[in-house]
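1. Generate coordinates for the sequence data below:
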Amino acid sequence: MPEKKKSGLGRGIGAIFSDFENEEISAENVIDIPLTEIRPNPYQPRKEFDQTALEELAQSIAENGVFQPIVVRKSVNGYQIVVGERRFRASKLAHKDTVPAIVRTLDESQMMEIGVLENLQREDLNPIEEAQAYQTLIEKLHLTQEQISEKLGKSRPYIANYLRLLSLPMQTKKLLVNGKLTMAQARTLLTLKDPQKIDAVAQTAVHKGLTVRQLEALVNQPVSVKTKKTTGTRSPFIQATEEQLIDKFGTQVKVTHDKSGKGKIQIDFASTTDLNRILELLNISLD
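-> Now for the predicted structure:
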């Protein structure tokens, strides 16, 4: 029985890309493919391309050509890009008819993993694109946050914090994508539950140019007033416990107890995605 070909899944990203790098580039394996026969990678996480950078690359290609071939795979109608969409787009801007390419045999899962991870390693995605890329790996390839962390060399809390951004309302997401809000500001806004309130406070932060500290004060002010009226002086132990839980879960956590010592822990979540993130932190699987 012939040996079954191993998938790229589960291998480190460096091992996957080394396959491309170690393949000898020669006239036999690089072909010129008409741009009209090439389609973008459907799993490309980057939705926004810097037009100025593309035009600069297009000028270089017009003068010197494409130095590094793109990587494609054969599809039903022509080819799909695996790696090299910027070079493809810039070649079109340079009015080229063809682009040099290496054709690789990849299944859907391998193409998805390489397309997403390659872009994540470049670290030039906006925060929402990066968060959506992690979500794609979780939903489509069934990777855990821990597995993504190992592949990319990023901490698990780092991955979790980006995934939480997907629960932001659309208008606030746009501010984050456009660079009007920072990642730290977006994380602060997530402590609010009402989407309309999040959008309103986000707009205030942008218009007034609030720092993260100022935004934190604005977001926490109503909570602080309510706490003083209803709970009075709280046990330092309970306060410290609450703060540690908030830090661990990346969301609002409320710890209450009565005189007998009995109490409850309330963990807020903003969406199903946020709930799944919390369950994973608790090592709870619903499969």
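2. okay, CA-based contacts and neighbour counts for the rest of this
-> Will do.
3. All the helices of the stretch 151-287 of the chain, residue numbers only.
-> Secondary structure of the stretch 151-287 of the chain (DSSP state H, counting those that start in this stretch): helices located at 156-164, 170-177, 183-189, 195-208, 212-230, 236-249, 272-281.
4. Among these, which comes closest to residue 65?
-> Each of the helices of the stretch 151-287 of the chain was scored for nearness to residue 65 using C-alpha to C-alpha, and the closest is helix 170-177 (32.2 Å).
5. Report the separation between residue 245 and residue 281.
-> Note on residue 245: its distance to residue 281, by C-alpha to C-alpha, to the nearest Å, is 11 Å.
6. OK, contacts around residue 71?
-> Counting by C-alpha atoms under 8 Å, 6 or more residues apart in numbering, residue 71 makes contact with 81, 82, 83, 84, 101, 102, 103, 104.
7. this one as well, want them side by side:
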Amino acid sequence: MSIFHFTDFFDQFTGQTEDKVHHISVELIFPNPNQPRRVFDRTSIDELCLSIRQYGILQPLLVRRMEDGFELIAGERRLKAAKQAGLQEVPVIIKEFNERDVAVVSLIENVQRSDLSYWEEARAMEILIREHGMTQEMIADRVGKSQSTIANKLRLLRLSESVRKQLIYHKLSERHARALLRLQDEEIQLNLLSEIIEHNLNVQETEKLVEKALLSYQKKEMQQKREAKVGFTKDLRVFFNTINKAIDSMKQAGVMARAEKTDHDDYIKYSIIIPKSGKSRNVSRET
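-> Modelled structure (predicted):
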């Protein structure tokens, strides 16, 4: 796994180690529609606002030029706090990034600052793969994480929207979510979630609860298979009886027919032998 540095990523696209800082109106800067972060903590914005009033903005925002202004690439918290502090202009560095570069930079900035929830990270990574053609390995290299970490994040998106909402609302951890992934049935997941929330279970307790549910589910599944096998065997007996009755009917009609059954590994072979003009004809039926 490579060690990633945020500034090195910018230099990769510009070929520069220094960038000119511009001061532009906050009214000309528009939010990034692909910003992976959906929720901004009000307290942290207030604290940043106080810092900006006292010291100013220490790190310029990153933007790219658009037809009607500038699109924010990195620094949405700083922009919100600057507006709250009453600043009319903010320092920015203007970059010529395409859509994919913008998506990657937005994700990297938030991941490195630990600003994203695990759901926001997973959604952002999914967008990079689905809309920008990146692989898990490419994302791992960009954000400085292992490929297995990226894969585990993406697996979280297999959980249904109902399960996700409960996890988010009750602020349950990523490990809680991963534990629930072991269960395939959404109804069982939601039932266990209710128990986890009601009893305020930690991760270890949640994993034990999931293990117990899995064993119960597997036991029930085995019982259903046994019952299905019994039902199938019963159906076969009905079919065999039908054949035997048909043979009996032919004998009663003066036709000396007979049936022979042969068991094979994956099927049963029935041969019905009916004499014709003093000879026998072999008619086979396989089930």
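8. Do you know the score for how well these two fit?
-> TM-score for the superposed chains, counting by TM-score structural alignment, normalised by the length of structure 1: 0.68, backed by 220 aligned residues with a C-alpha RMSD of 2.7 Å.
9. Turn the helices of the stretch 151-287 of structure 1 into a markdown table, including mean neighbour count and distance to residue 149 of structure 1.
-> Converted to a markdown table, these look like this (neighbours: other C-alpha atoms under 10 Å; distance: least, C-alpha to C-alpha, whole Å):
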| stretch | mean neighbour count | distance to residue 149 of structure 1 |
| --- | --- | --- |
| helix 156-164 | 19 | 6 |
| helix 170-177 | 18 | 23 |
| helix 183-189 | 20 | 19 |
| helix 195-208 | 16 | 29 |
| helix 212-230 | 13 | 27 |
| helix 236-249 | 14 | 16 |
| helix 272-281 | 17 | 13 |
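10. how about these in a markdown table, adding distance to residue 137 of structure 1?
-> Shown next, in a markdown table, are the helices of the stretch 151-287 of structure 1 (distance: least, C-alpha to C-alpha, whole Å):
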| stretch | distance to residue 137 of structure 1 |
| --- | --- |
| helix 156-164 | 11 |
| helix 170-177 | 20 |
| helix 183-189 | 21 |
| helix 195-208 | 26 |
| helix 212-230 | 30 |
| helix 236-249 | 21 |
| helix 272-281 | 13 |
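11. Helix or strand: which one has the closest residue to residue 280 of structure 2 other than its chain neighbours?
-> The shortest distance from residue 280 of structure 2 to any non-neighbouring residue, by C-alpha to C-alpha, 6 or more residues apart in numbering, is to residue 274 (5.6 Å). Here residue 274 of structure 2 sits within strand 268-276, counting by DSSP states H and E.
12. which helices and strands does the next helix-or-strand element following that strand pack with?
-> Per DSSP H and E, strand 268-276 of structure 2 leads on to strand 279-286 as the next helix or strand towards the C-terminus. Applying 3 or more C-alpha pairs under 8 Å, 6 or more residues apart in numbering; DSSP states H and E, one finds that strand 279-286 of structure 2 contacts strand 268-276.
13. do that again at 10 Å, thanks
-> If you count contacts as 3 or more C-alpha pairs under 10 Å, 6 or more residues apart in numbering; DSSP states H and E, strand 279-286 of structure 2 packs onto strand 258-263, strand 268-276.
14. distance between it and the chain's centre?
-> Distance, stretch centre to chain centre, for strand 279-286 of structure 2: 56 Å (C-alpha atoms, centre = their mean, to the nearest Å).
15. Structure 2: which residue goes with residue 117 of structure 1?
-> Matched to structure 2 by TM-score structural alignment, residue 117 of structure 1 sits across from residue 108.
16. number of nearby residues for its match?
-> 24 (other C-alpha atoms under 10 Å).
17. Could you look up the SS state of it?
-> At residue 108 of structure 2 the chain is in helix, as set by DSSP: H, G, I helix; E, B strand; the rest coil.
18. if I pick the closest residue to it other than its chain neighbours, what's in contact with it?
-> Counting by C-alpha to C-alpha, 6+ apart, residue 143 is the residue found nearest to residue 108 of structure 2 once chain neighbours are left out, at 5.6 Å. Taking C-alpha atoms under 10 Å, 6 or more residues apart in numbering, we find residue 143 of structure 2 in contact with 1-6, 9, 104-105, 107-109, 111-112, 150.
19. Just give me the match in structure 1 for residue 143 of structure 2.
-> By TM-score structural alignment, residue 143 of structure 2 lines up with residue 152.
20. Ok, residue 120 of structure 2 next?
-> By TM-score structural alignment, residue 120 of structure 2 lines up with residue 129.
21. which residues touch residue 173 of structure 2?
-> Contacts of residue 173 of structure 2 (C-alpha under 10 Å, 6+ apart): 117, 118, 167, 202, 203.
22. That one -> structure 1?
-> Using TM-score structural alignment as the criterion, the counterpart of residue 173 of structure 2 in structure 1 is residue 182.
23. roughly how far apart are its match and residue 132 of structure 1?
-> For residue 182 of structure 1, the distance to residue 132 of structure 1 - C-alpha to C-alpha - is 17 Å.
24. tell me which element residue 32 of structure 1 falls in.
-> strand 30-34.
25. next structured bit after that strand?
-> strand 38-39.
26. start and end residues in structure 2 for that next one, please.
-> Going by TM-score structural alignment: strand 38-39 of structure 1 matches residues 29-30.
27. Check the mean deviation of the matching stretch from structure 1.
-> Taking mean C-alpha distance after the TM-score superposition for structure 1, the mean distance separating stretch 29-30 of structure 2 from the aligned residues in structure 1 is 0.7 Å.
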